[in-house]
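Q: task: produce atomic coordinates for the following.
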Amino acid sequence: MSTRLAAPDPAQRSRKRGAPGRGTGAASSPRTAPHAVGILLYDEMTLLDVAGPLDVFTTANTRGARYEIRLLSLDGGPVTTSSGARMLADLTVDEAAEYDTLIVPGACALPPAGADLLAAVRTLHRGAARTAGVCTAAFLLAHEGILTGRAATTHWQYAELLQRSYPAVKVDPDAIYVQDGPVITSAGVTAGIDLALALVREDHGAALARDVARELVVFLQRPGGQSQFTTLSRVPAATSDAVRRVVDDVLAAPQLAHTTGTMARLAGLSTRHLTRTLHAELGMTPATFVEAARLELAKTLLLSGESITATARAAGFGSDDTLRRSFTRHLGITPSDYRHRFSAPL
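A: The predicted structure is shown next:
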C-alpha cells in the first residue's frame, strides 16, 4: 500500500536557513518565517520514526507554529518502509534546500548504511541548523562524525553496540532523548515523538508543546528512562565456566544472600579475581549483577499481582524502601508505576 505523509500544502521552499528558536515561552506568537523541516526517507526505515515527528509538527501548526515540512528521498521516488507501507517524497536530496531542522529516521535493525544514504546524511546535515536522529539513525550520524564528542542515545538494544563501534560518542543508554548543541538523538521508535515535542518546546515554549502533547494523548516529558522497558537479556553471555556458574546460580534464585564471597567460592576464584572477571564479561560488579537479577524477579512478581511488600521480600530486597530505591535508581519509576504501566488490564 502507498501512504503519502506530508504537511498541508507546504508550497514555499525554505529561503534561508535560520537559527532554531530557543523557546521564550511566548507560544502564541507565530514565527515570522516558516521553520523548514526536512525528513529523509529511505527503504526499510521505520514508518513511525517519520509519522510520529510529522504529526507533532503538523499538530503544532494548528496551534500557531509554522513548520514547513518536506519529505526527501535519494532519487525523489517512493520508499518502502519496514512495515511494507510506501511513502512518497516531495524532493530528491539533491533538490533539497537548507533546513532549520533535519530529521533522520532509524530502521527496525540497523539502517542500511549504503554510500548513497550516508552521503545524503552528510550533505543534509551540512545544510541544517539542527539535526535529529530517531532510534538507530544514531549509527548514521555517528558514521559521518556528527556525534563525535557529543552525548547521544539510541534504542536500548543497540546502545552498547553504538558505544563500542564509536567510542568518541558519549552514549547514554537510558535516555529517551539527548540534545547536545544542534544535534538531538532519541531512543527507539515512539521516542521520536518525545524528540519532536522537545524541538517544539525549544522553538515555541512549553505551553504550545504541552497543547500538542495533549492533542496527541502523550506525555510532554515521559516519566522514567529506557531501562523500564529492558530485561536481563541485555546482559552478554558469560564466556568462562566460572562466571557461567555464578550467573546460573544467581538467576536460579536471586532472592538468596549472594555475596561476593559466596559467588567467588562457587566460581573457585578470589573475590578480587571474580570482580574483575565478572566486570570484563558482563560489564557489572557482583553486587550490581545480583541487584539486576532481583530487579527482574521483582518485575515478574509485580506483574503477577504480588503486593509491593511481598515482592520486596520474595525478590531479596528485604524492605519496600529498598525495592523502591532500586526501581527509582535503575528504571526511573516506582514499583507501583511500573505495575500500573505494564500490567495487562483485567
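
Q: going forward, measure contacts and count neighbours with C-alpha atoms only.
A: Noted.

Q: how near is the nearest residue to residue 270 once chain neighbours are set aside to residue 120?
A: In this structure, residue 270 finds its nearest non-sequential neighbour in residue 264, 5.7 Å apart by Cα to Cα, 6 or more residues apart in numbering. Counting by Cα to Cα, to the nearest Å, the separation of residue 264 from residue 120 is 52 Å.

Q: show me what contacts residue 74?
A: Contacts here follow Cα atoms under 8 Å, 6 or more residues apart in numbering; on that basis residue 74 touches 41, 42, 92, 93, 94, 116, 117, 120.

Q: distance check, it against residue 144.
A: When residue 74 is compared with residue 144 (using Cα to Cα), they lie 17 Å apart.

Q: what of residue 45?
A: 18 Å.

Q: now the strands for the stretch 101-250 of the chain?
A: 128-133, 151-152, 170-171, 177-180, 183-186 (DSSP state E, counting those that start in this stretch).

Q: so which elements touch the fourth one?
A: The one in question is strand 177-180. Counting contacts by 3 or more Cα pairs under 8 Å, 6 or more residues apart in numbering; DSSP states H and E, strand 177-180 is packed against strand 151-152, strand 183-186, helix 191-204.

Q: for comparison, sequence B:
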Amino acid sequence: MTRDAHDVLLVVYDGVQMLDVAGPLDVFDRAARAAGAGYRVRLASVGGRAVRTSAGLDLAVSADLMKVRKPPETLMVAGGWGYADAVADSDLLRHVQRLSAGARRIGSVCTGAFVLAAAGLLDGRRATTHWAFCAELASAYPAVAVEPDAFFVRDGALATSAGVTAGIDLALALVEDDHGAELACAVAKFLVVFMQRPGGQSQFGSRTRGELLRAGALRDLVLGIDADPSGDLSVPAMAARLGMSRRHFSRLFSQAVGTSPGAYVERARVAVARTMLERTVDGVDVIAERCGFGTVETIRRAFSRETGVSPAAYRDRFRRG
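A: Sure thing, here's the model as predicted:
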C-alpha cells in the first residue's frame, strides 16, 4: 500500500447484512480501479473468524480486530440484524474504541450506529441509522442527537448512514472527500446509482409515536390521529376533547410526543396519503381532501417538508402494481 492509499477497516460480526458490507466495498473498489485511488479495504471481526451474514452466507474476514495494532485511516462498522449481540460484545466494543482513537474518520452503515453509540463514540453527536431503528437508537442512547430523515450524517470525523443501500451514499461522499466530486460521480454512474439521492429516508418509512406512549387519554388521541387524520385536528378541537386549555394541551403533547400537535398531525396525514398514493389511482386532489389537507397546495407543501419529494414524485417511485 502506498503512502497516499487509504486504509479502510470494516468491522463485521455474525448477523451482519450483506449489502451493508458489499455496498461500500464496491464503491471503494471501483474508485481504486477507475483512478488508482489507492484504497485498501479489510474486513475485521473479533478473533478474525468468518462471519455468517443475516442472509445465511459465510463471509471471509482478512483481519483479527484484536490483533490490528495500527489504527486505520477509516474505521467503519457495518449493520445488520446481529447488532444487538454486537453491542453486547465487550471485546468488539473495546477494540472499536481503541482503533477509533487513532482513526482519521469513523463511520457506520445502518444499525452499525448502535455499535458506535454503545462504544460511547456518538455521545453529544448528530447521527442517523435505518428509519425503522431511529426511535430505538434515540431511546437507548439519549446522548445521541438522532436525525431520522438523513441518508447520512456527518459530525466532524464521525459519519453515520441510514439503512442498507445508504452505505453506498456514505461511501461515495467519502470518496468525494478524498479524491473530488468528479471521481465520486464517475463511480456513481458506473454503479448505476444517484450521486446524491433526492429527498431523505422519510420517503421510505413512516414514523409514529402513539405506540410508544403510556396508556391514557393522550395515547388514545395520538393513536386516533394515526388511524384517521382526516377530521378536525386543530389544537382547540383536540384540547377540548381532553378537557384541557390549549396552552396546557400543547405543552403536554410536545413533552410526551417530542413534537408539536400540528407537526404530528401533518406527519400522520402524510403517512396516510403515502399509502393512498401507493395503492390507489385517486388524484392528488382527492387524496388531499380525504387525508384532511383540503387543498393540493397544502399536501404538496407537507410532502416536501416530511419526505423531501412531491406527492407525484413519491407515487412514481412507490406505486404498487
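
Q: would you mind finding the most buried of the strands of the stretch 101-250 of structure 1?
A: Highest mean neighbour count of those: strand 183-186, a mean of 27 (counted as mean count of other Cα atoms under 10 Å).

Q: trace residue 109 of structure 2 over to structure 1, please.
A: Aligned by TM-score structural alignment, residue 109 of structure 2 pairs with residue 134 of structure 1.

Q: is it true that that match touches residue 194?
A: No. If you go by Cα atoms under 8 Å, residue 134 of structure 1 and residue 194 don't touch, sitting 10.0 Å apart.

Q: surely residue 72 of structure 1 is in a strand?
A: Yes. According to DSSP: H, G, I helix; E, B strand; the rest coil, residue 72 of structure 1 belongs to a strand.

Q: what's around the residue mapped onto it from structure 2, how many residues?
A: The alignment partner of residue 72 of structure 1 in structure 2, by TM-score structural alignment, is residue 44. Per other Cα atoms under 10 Å, the neighbour tally for residue 44 of structure 2 reads 26.

Q: next one: the one 3 residues further on
A: Residues lying near residue 47 of structure 2 (other Cα under 10 Å) number 14.

Q: so what's it up against?
A: By Cα under 8 Å, 6+ apart, the contact set of residue 47 of structure 2 is 64, 65, 66.

Q: still on that earlier bit, so between residue 264 and residue 120 of structure 1, which is more surrounded?
A: residue 264 (21 against 18).

Q: next, that one: secondary structure please.
A: Criterion first, three-state DSSP; result for residue 264 of structure 1: helix.

Q: in structure 2, what residue corresponds to it?
A: That one, residue 264 of structure 1, aligns with residue 239 by TM-score structural alignment.

Q: just the helices from the stretch 1-150 of structure 1, written as ranges.
A: Along the stretch 1-150 of structure 1, counting by DSSP state H, counting those that start in this stretch, helices occupy 47-61, 115-126, 137-143.

Q: please say which position in structure 1 residue 149 of structure 2 maps to.
A: Per TM-score structural alignment, residue 149 of structure 2 is aligned with residue 174.

Q: what range in structure 2 matches stretch 40-48 of structure 1?
A: Across structure 2, the stretch matching stretch 40-48 of structure 1 (TM-score structural alignment) is residues 11-19.

Q: okay, now the matching stretch: how far is its last residue from its first?
A: From start residue to end residue, stretch 11-19 of structure 2 stretches across 14 Å - Cα to Cα.
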